[in-house]
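Colleague: Could you look at this predicted model? Sequence included:
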Amino acid sequence: MTSQAGRHFLQIPGPTNVPDQVLRAISAPTIDHRGPEFAALTTELLASLKPVFGTSGPVVVFPGSGTGAWEAALVNTLSTGDRVLHVETGHFATLWQQMAAGLGLYVDFLPGDWCHGASPEAIAERLAADSARTIKAVCVVHNETSTGVTSRVPEIRQAMDATGHPALLLVDTISSLGSIDYRHDEWGVDVTVAGSQKGLMLPPGLGFNAVSEKALAASRTARLRKSYWDWQPIIEANRRGFFPYTPATNLLYGLAEALRMLHDEGLPEVFARHDRHAAATRTAVRGWGLEVLCADDREHSSSLTAVLMPEGQDADKVREIILERFDMSLGAGLGKLAGRIFRIGHLGHLNDLTLAGTLAGVQMGLQLAGVRIDPGGLTAALDVLRAE
């Protein structure tokens, strides 16, 4: 690809654009991770993380990816042969259940159509039928990055409680934390999984588990093998401001700055901004005469929008044209959606003009690809942005 003037538009659903002030924070000199300055950084950082998760309990920070944080959630709470209920909401829910099976867990996979979130009713039905209480955990992806569908976690918790079943609730918030309203404690979540590279506005490299008291109790008897992912030594070292191994110090600098940015804007305002950008994007898609993949108006993602292409049109060809002509990256369709959809990321460090430019680039790319659309889609989206 030839060199192009101007900035690259990174509009995939993560990694997201890293703000300049976060990049500057990351570039600071590394300090002694056994010294008092680092202990002060860790203590302040862990306290600042809790409101983002909506918890008063511990948040474990790993040098690793969201996939590693998936594994940590499983190995700290479960034992070989335990039965877990995973819900098929898309590509990443599928990968998480494959990991669980690979770790030696017995997986019930509740099927889904990739257009809807996890069904509270279906989960309750499975748990109610489990009279022997063999299901030890329910695993749900809050915001399915491959589909742009957000599951209704509070309703899932209520449905679980109504059955009286003691299963743990494990929730993946990798593409929702810091972008979509989320409340670990209030919603009765036992382990919340997250990563650094999306709503937290950092490069990849940090994974997170927010942990309930019930999950901590389960970790004391869990027998899946673990070492690096073990919560106990990290939580113990964190009490003194340290980690049991070399931490990703410079990413922690960046995290501290990103948390300051979220605090300064205010989490309610952050969520409202994402909601508004998502609404404008869906307005554009429908104005073009195309279809949003998410089929339930209660479950639209505020982090990304998945656009379903008309029959006979190749979504990857559209993405290729947009990258070559306008230097903009869009998310590909994953798994069984490959070639059928493209995904517009609108999360993290994003403002109205960036979204307007993104939607303009998508509209031009669709036209260049020969997709028949109504060009009024962009104008309709701008009307949403203008009407704040």
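Modeller: Arrived safely.
Colleague: Only C-alpha atoms from now on, for both contacts and neighbour counts.
Modeller: Fine.
Colleague: which of the residues in the longest helix anywhere in the chain are buried?
Modeller: For the chain, the helix that runs over the most residues, judged by DSSP state H, is helix 267-288. Residues of helix 267-288 classed as buried under the neighbour-count rule (16 or more other CA atoms under 10 Å) are 267, 270-288.
Colleague: just the helices in the stretch 251-388 of the chain please.
Modeller: With helices called from DSSP state H, counting those that start in this stretch, the stretch 251-388 of the chain shows them at 267-288, 315-326, 352-368, 376-386.
Colleague: And for the last one, what's in contact with it?
Modeller: By CA atoms under 8 Å, 6 or more residues apart in numbering, the residues outside helix 376-386 that reach it are 276-277, 279-281, 283-289, 352, 356, 359-360, 363.
Colleague: from memory Ile26 sits against Ala258, does it?
Modeller: No - counting by CA atoms under 8 Å, Ile26 sits too far from Ala258 to count as a contact (10.6 Å).
Colleague: who has more neighbours, the two?
Modeller: Neighbour comparison, Ile26 and Ala258: the larger count goes to Ala258, with 24 against 21 (by other CA atoms under 10 Å).
Colleague: Use this one as the comparison:
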Amino acid sequence: MAVQRGRHFLQIPGPSNVPDRILRAIDNPTMDHRGPAFGVMSREILQGLHGVFGCAGPVIIYPASGTGAWEAALVNTLSAGDRVLMYETGWFATLWRELAGKLGLEAEFLSGDWRHGADPAAMEARLREDRDHAIKAVCVVHNETSTGVTSRVAEVRAAIDRAGHPALLMVDTISSLGSMDYRHDDWGVDVTVAGSQKGLMLPPGLSFNAISQKALAASKSARLPRAFWDWEAMLKANATGYFPYTPATNLLYGLREAIAMLEEEGMANVFARHHRLAEATRRAVRAWGLEVLCQEPQEYSSVLTAVLLPEGHDADVFRRITLEKFNMSLGNGLGKLQGRVFRIGHLGDMNELMLCGTLAGVEMGLAAAGVPHAKGGVQAAMDYLNGNA
């Protein structure tokens, strides 16, 4: 590639841009993870996470990617041969299903079209059929990063309750936590899975399980092997502010700063900011004459927008040209969407000027790649933002 000047625009839907405050926090000298100062810091972090997850119960932190938190949620609550009900919302729901199968679980996948969220009515119908309660858990991705489609978690919870089914509810919030409204306790979630590299504005490397009392009770009889992921060992150590093995100390510095930044802005304001930037992005897409992948307005993501390119145009070619000419990275299409869509990330430490620069890069990239489009997408976004600041 040619020499690039200026700031690289990282506009993928995660890892998101890490703000300077968090970078400076991570840059602190590593402390003794068995010393008293560490215990004070980790207790502060564990308490602060309650406000981020919307929970009163424990949140466990692993030095791992979100995939590790997927595994931890399953192995702590289930036994070999247990059935889990999942919904095909996109690439990451598919990967979670594959992981469940590798663990010896029987993963049942309700089919979806990758343009809508999980269907609560379909899940309720399937649970009503399960009169013997063979299904032990329902697993849903809140914000499907591959498609820009969200699932209505509160409605899924209501569907489980209407069916009178005792299954645990597990929710992947890896790309939504800290960016979109999420309420672990209010929505009756048993295990919430999350990662550090999206709305929490950190580099990759931390993952989380927020757990209910029902999930804790299930862990007592679960028989899948677990060692590194064991909740019991974590909870015992966390009670005094420590970990059963060496934690990612410097990332925890950053996490403490990230929680402080979210608290300073206020979670409601964080969600409103993301919603505003997402709507501006969708208005730009429509002004270009292109199509948003998500087909249901109430399921639009505030984290990213996946954009369909016209037939005969390769989204990966467009992305390559945009990167080479304008030093901006956009998300690629995953799985069956490869080459068909590009994804604009608008999450984390993001403001209006950053978004307008991003959309200008997309509009110039469309022209450079010869993708048919109308002009004026950036202007449509600015018009909206000027009226909704």
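Modeller: Structure received. Just so it is clear, the structure is predicted and the values come from calculations on it, not from any experiment.
Colleague: tm score of chain vs chain?
Modeller: Laid over one another, the chains give 1.00 as their TM-score (TM-score structural alignment, normalised by the length of the first structure), with 388 aligned residues with a CA RMSD of 0.5 Å.
Colleague: How far off centre is the longest helix of the first structure?
Modeller: Between the centre of helix 267-288 of the first structure and the centre of its host chain there is 17 Å, according to CA atoms, centre = their mean, to the nearest Å.
Colleague: and it, which stretch of the second structure?
Modeller: Equivalent residues of helix 267-288 of the first structure are located at 267-288 in the second structure, counting by TM-score structural alignment.
Colleague: Quick one: neighbours of Leu366 of the second structure, just the number.
Modeller: Summarising burial for Leu366 of the second structure: neighbours were counted as other CA under 10 Å, giving 22.
Colleague: same deal with Glu106 of the second structure?
Modeller: Close neighbours of Glu106 of the second structure, defined as other CA under 10 Å, add up to 17.
Colleague: Identify the residues contacting it.
Modeller: Taking CA under 8 Å, 6+ apart, we find Glu106 of the second structure in contact with 81-84, 100.
Colleague: in the stretch 101-250 of the first structure, which spans are helices?
Modeller: 120-129, 153-163, 213-219, 231-238, 249-265.
Colleague: Could you pull out the buried residues of the longest one?
Modeller: Which is helix 249-265 of the first structure. Within helix 249-265 of the first structure, the residues that qualify as buried are 249-259, 261-263, counting by 16+ other CA under 10 Å.
Colleague: what distance separates that helix from the centre of its chain?
Modeller: From the chain centre to the centre of helix 249-265 of the first structure is a distance of 18 Å (CA atoms, centre = their mean).
Colleague: same thing with the second one?
Modeller: Helix 153-163 of the first structure has its average C-alpha position 21 Å from the chain's average C-alpha position, going by CA atoms, centre = their mean.
Colleague: List the buried residues for that helix?
Modeller: By neighbour count, with 16+ other CA under 10 Å as the criterion, the buried positions of helix 153-163 of the first structure are 153-154, 156-157, 159-160, 163.
Colleague: Would you mind giving those as JSON lines with distance to Lys50 of the first structure added?
Modeller: Supplementary listing: these in JSON lines, determined by distance: CA to CA, whole Å:
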{"residue": "Val153", "distance to Lys50 of the first structure": "19"}
{"residue": "Pro154", "distance to Lys50 of the first structure": "19"}
{"residue": "Ile156", "distance to Lys50 of the first structure": "22"}
{"residue": "Arg157", "distance to Lys50 of the first structure": "20"}
{"residue": "Ala159", "distance to Lys50 of the first structure": "26"}
{"residue": "Met160", "distance to Lys50 of the first structure": "25"}
{"residue": "Thr163", "distance to Lys50 of the first structure": "29"}
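Colleague: and which of those is nearest Leu330 of the first structure?
Modeller: Closest to Leu330 of the first structure out of the buried residues of helix 153-163 of the first structure is Val153 (27.5 Å), distances taken as CA to CA.
Colleague: tell me the contacts of the closest one?
Modeller: When contacts are counted by CA under 8 Å, 6+ apart, Val153 of the first structure is found next to 142, 187.
Colleague: Give the aligned equivalent of Ala248 of the second structure in the first structure.
Modeller: Alignment note: Ala248 of the second structure maps to Ala248 in the first structure; criterion TM-score structural alignment.
Colleague: Could you give the number of residues near the residue lying closest to that match once chain neighbours are set aside?
Modeller: With CA to CA, 6 or more residues apart in numbering as the criterion, Ala248 of the first structure has its nearest non-adjacent residue at 5.9 Å, and that residue is Pro63. A count of nearby residues for Pro63 of the first structure, using other CA under 10 Å, gives 22.
Colleague: Relative to Leu170 of the first structure, how far out is Pro63 of the first structure?
Modeller: Per CA to CA, to the nearest Å, Pro63 of the first structure is found 20 Å from Leu170 of the first structure.
Colleague: Any buried residues in stretch 97-112 of the second structure, and which?
Modeller: 97, 99-101, 103, 105-109.
Colleague: Narrow those to those in strands?
Modeller: Within those, residues falling in strands by DSSP state E are 106-109.
Colleague: farthest-separated two in these?
Modeller: It's Glu106 and Phe109 that sit farthest apart of these, by CA to CA, at 9.7 Å.
Colleague: Nice, that's everything, thank you.
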